[in-house]
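Visitor: Could you look at this predicted model? Sequence included:
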Amino acid sequence: MKIGIYGQFYHENAEIYIQMLLDALQKRDAKVLIEENFLEIINRNQDITKNFSACSTFTKLDKSFDLFFSIGGDGTILKSVTFVGDLGIPIVGINTGRLGFLATIQKEEMTESLNHILEEEYAISERSLLIVETFPHNKEIEPLNFALNEVAVNRRNTTSMIKVETHVNDKYLTSYWSDGLIVATPTGSTGYSLSCGGPVIDPQTNSLLLTPIAPHNLNARPLVIPDSSTVKLKVSGRENTFLVSMDSRIATLENETEIVIKKAPFTIKLLQLHDDSFIKTLRKKLLWGEDKRN
């Protein structure tokens, strides 16, 4: 068994959970590689007493990896997606952060969860992604021109609104006068889109979501469309440039650049324990069903 481990930041007491993970994997004689920059963060943190310096590292993945452990929060999983890409390696999200819709394995339940994972007692939740093309082409977009949560266009260096001319399947939909527009997957419906008033969508739903950001017209509402759709955007405004984001990655584009967004030809596999579900996660994270009147 070959395992990759990645994290972005050092969370409090993170070394405890990293050591628990390494101990469990070593007992199974797994070959473990830690992402190079993450290992450097671990080794230079003064609170860590264990010596991880002898661990093997990676800077790039290949199909020989069996599992990829993401240690952090949802943002760390989004970064993990850029390593995994279309390789089909299942991602295991260990939540050492706060709110986590994607990183669902809680650090307090590490021992039991790892036992289930190493005994292959889990399911795989396949998540759709979006890919982005621009005309003219922009080097900042490629080669990581995909997103698990959402693609968004936003105003840049201005308090003025931008106009986002939007076509769906080559048919004109509308022009959003707003701070921007989010095109989200069902997975991303619980992220940026949710904070802008978009609906929650089950990850297994075959759909895309258009959510305007602070629209000037109050009749501009979030719209759910089939994930077979192709969305084309063209932005204009007082500034000459605007921002496009793909999850946590941001690029600057010139006004009137055509952005084409559609479903990616590959999926991301998220490992899910058998007693976990999207409904359970919603209930837990959004406190649904709890009486808070006392």
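Guide: Looks like it arrived, so ask away.
Visitor: Going by C-alpha atoms from here, please, whenever you check contacts or count neighbours.
Guide: OK.
Visitor: helices or strands up against the strand ranked longest in the chain?
Guide: The residue-count maximum for a strand in the chain (DSSP state E) belongs to strand 258-273. Counting contacts by 3 or more Cα pairs under 8 Å, 6 or more residues apart in numbering; DSSP states H and E, strand 258-273 is packed against strand 91-95, helix 110-118, strand 122-135, strand 231-236.
Visitor: orientation of the helix or strand following that strand relative to strand 258-273 in degrees?
Guide: As assigned by DSSP states H and E, the chain's next helix or strand after strand 258-273 is helix 278-285. Per axes from the mean of the first three to the mean of the last three Cα atoms, to 10 degrees, the angle that helix 278-285 makes with strand 258-273 is 90 degrees.
Visitor: try this one side by side with the last:
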Amino acid sequence: MSIAIHSRQVCSASIEFLEKITLLAKDYNKKVIISTTFAQLLNLNELNCLKYLSIFDIEALNALHVELMISLGGDGTLLETTHYINDKAIPLLGVNTGTLGFLTMLSCSEAVTELIHFFEGDYAIEQRTILSLCGEHISDAFALNEVALLKRDTASLLTIDAYIDEKFITTYWADGLIIATPTGSTAYSLSCLGPIMLPSANNFVITPLSPHNLAVRPLVVPETAKLSFIVKGRDKDMLIAVDGRSIPAATQQRLVIEKAPFILKLVQLGHTSLFDVLREKLYWGMDCRKT
């Protein structure tokens, strides 16, 4: 079985991590393979572990026997890696070389130590809900964090008719609309005053972007709901952001967003909880005047 690593950037910490994890995996009779994207950023000839490494095409994960996928970078890299894993049920571990890192909680040094526990079977899997988006000429679009319905080439408001299980909710007059998972509740939705949901919550949240009516607030809905949206505007085009990936689309079409038929297996090592991350990253319970 192989340990796969994907990254979009190289730094001294990521190189040191690659060296150490490759030798550690060898001790447990595991092979480390790295994505072509990562390999192209590295000076392979300078790696001490080169003879133990293989390179793989991340688009061809189905053909590989991968026991664990490691995303090496920030949350954006992890979202990209999730897109490649899709429905393949490969456990994913986020290792942080960035700054914020809500999803990539472990540093490189912490990950090397904690991966010993993984190799020895001492780890937990968190099942994270995935969103599915379908529309005219749009299929197989999946998001771990959120789907955002956005303006494209106009400063005018969008008019968005929203439905839950074919029942009309309301018409949003806003700059856009975010539909977020519990995982995504601490991302784009949070910056637009959406609520924080625990990863285990069986809900989605609909968060308007700068709504015209100030009484329109974020709405929490069950993950079993089938959400439908019809977007109208002065412009015939709009933009749909799926975990940051932009999809140009036409307005006046029906967009359906619901729970995907598969989940992401997010590996949890160590004892860090969401509340630990909120205190560390968002300074919950801290008086910044005293720092």
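Guide: Sure, I can see it. Just so it is clear, the model here is predicted, and its values are computed rather than measured.
Visitor: picking up where we left off before, could the helices and strands packed on strand 258-273 of structure 1 go into TSV alongside mean neighbour count and distance to residue 262 of structure 1?
Guide: Listed next are these as TSV, based on neighbours: other Cα atoms under 10 Å; distance: least, Cα to Cα, whole Å:
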stretch	mean neighbour count	distance to residue 262 of structure 1
strand 91-95	26	23
helix 110-118	14	33
strand 122-135	19	6
strand 231-236	22	6
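Visitor: Export those to JSON lines and append columns for distance to residue 265 of structure 1.
Guide: What follows is these, written out as JSON lines (distance: least, Cα to Cα, whole Å):
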{"stretch": "strand 91-95", "distance to residue 265 of structure 1": "18"}
{"stretch": "helix 110-118", "distance to residue 265 of structure 1": "28"}
{"stretch": "strand 122-135", "distance to residue 265 of structure 1": "8"}
{"stretch": "strand 231-236", "distance to residue 265 of structure 1": "16"}
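Visitor: Among those, which comes closest to residue 157 of structure 1?
Guide: strand 231-236 (13.6 Å; Cα to Cα).
Visitor: Would you mind getting the average deviation of the closest one from structure 2?
Guide: In the superposition with structure 2, the average deviation recorded for strand 231-236 of structure 1 is 0.8 Å (mean Cα distance after the TM-score superposition for structure 1).
Visitor: Which positions in structure 2 sit opposite the helix or strand that that strand is followed by in the alignment?
Guide: Toward the C-terminal end, the helix or strand that comes next after strand 231-236 of structure 1 (DSSP H and E) is strand 241-246. Using TM-score structural alignment, strand 241-246 of structure 1 corresponds to residues 237-242 of structure 2.
Visitor: what's in contact with that stretch?
Guide: If you take Cα atoms under 8 Å, 6 or more residues apart in numbering as the criterion, stretch 237-242 of structure 2 is touched by 141-143, 146-153, 246-251.
Visitor: Excluding chain neighbours, what is closest to residue 130 of structure 1?
Guide: Nearest residue to residue 130 of structure 1, sequence neighbours excluded (Cα to Cα, 6 or more residues apart in numbering): residue 263, at 4.6 Å.
Visitor: corresponding residue for the one you found in structure 2?
Guide: Checking TM-score structural alignment: residue 263 of structure 1 goes with residue 259.
Visitor: Residue 231 of structure 1 matches what in structure 2?
Guide: Aligned partner of residue 231 of structure 1 by TM-score structural alignment: residue 227.
Visitor: mean deviation of the match of strand 241-246 of structure 1 from structure 1?
Guide: Relative to structure 1, stretch 237-242 of structure 2 is 0.7 Å off (mean Cα distance after the TM-score superposition for structure 1).
Visitor: Please report how far residue 190 of structure 1 lies from residue 7 of structure 1.
Guide: Residue 190 of structure 1 sits 22 Å away from residue 7 of structure 1, going by Cα to Cα, to the nearest Å.
Visitor: quick one, what contacts residue 218 of structure 1?
Guide: Counting by Cα under 8 Å, 6+ apart, there are no residues that residue 218 of structure 1 touches.
Visitor: who's in contact with residue 270 of structure 1?
Guide: 90, 91, 92, 93, 124, 125, 126, 127.
Visitor: Which residue is the nearest non-sequential neighbour of the third one?
Guide: So that's residue 92 of structure 1. Nearest non-adjacent residue to residue 92 of structure 1 (Cα to Cα, 6+ apart): residue 69, at 4.7 Å.
Visitor: what helix or strand is the one you found on?
Guide: Secondary structure (DSSP H and E) places residue 69 of structure 1 in strand 67-72.
Visitor: For that strand, give me every contacting residue.
Guide: Contacts for strand 67-72 of structure 1 (Cα under 8 Å, 6+ apart): 2-9, 11, 76-77, 80, 89-97, 103.
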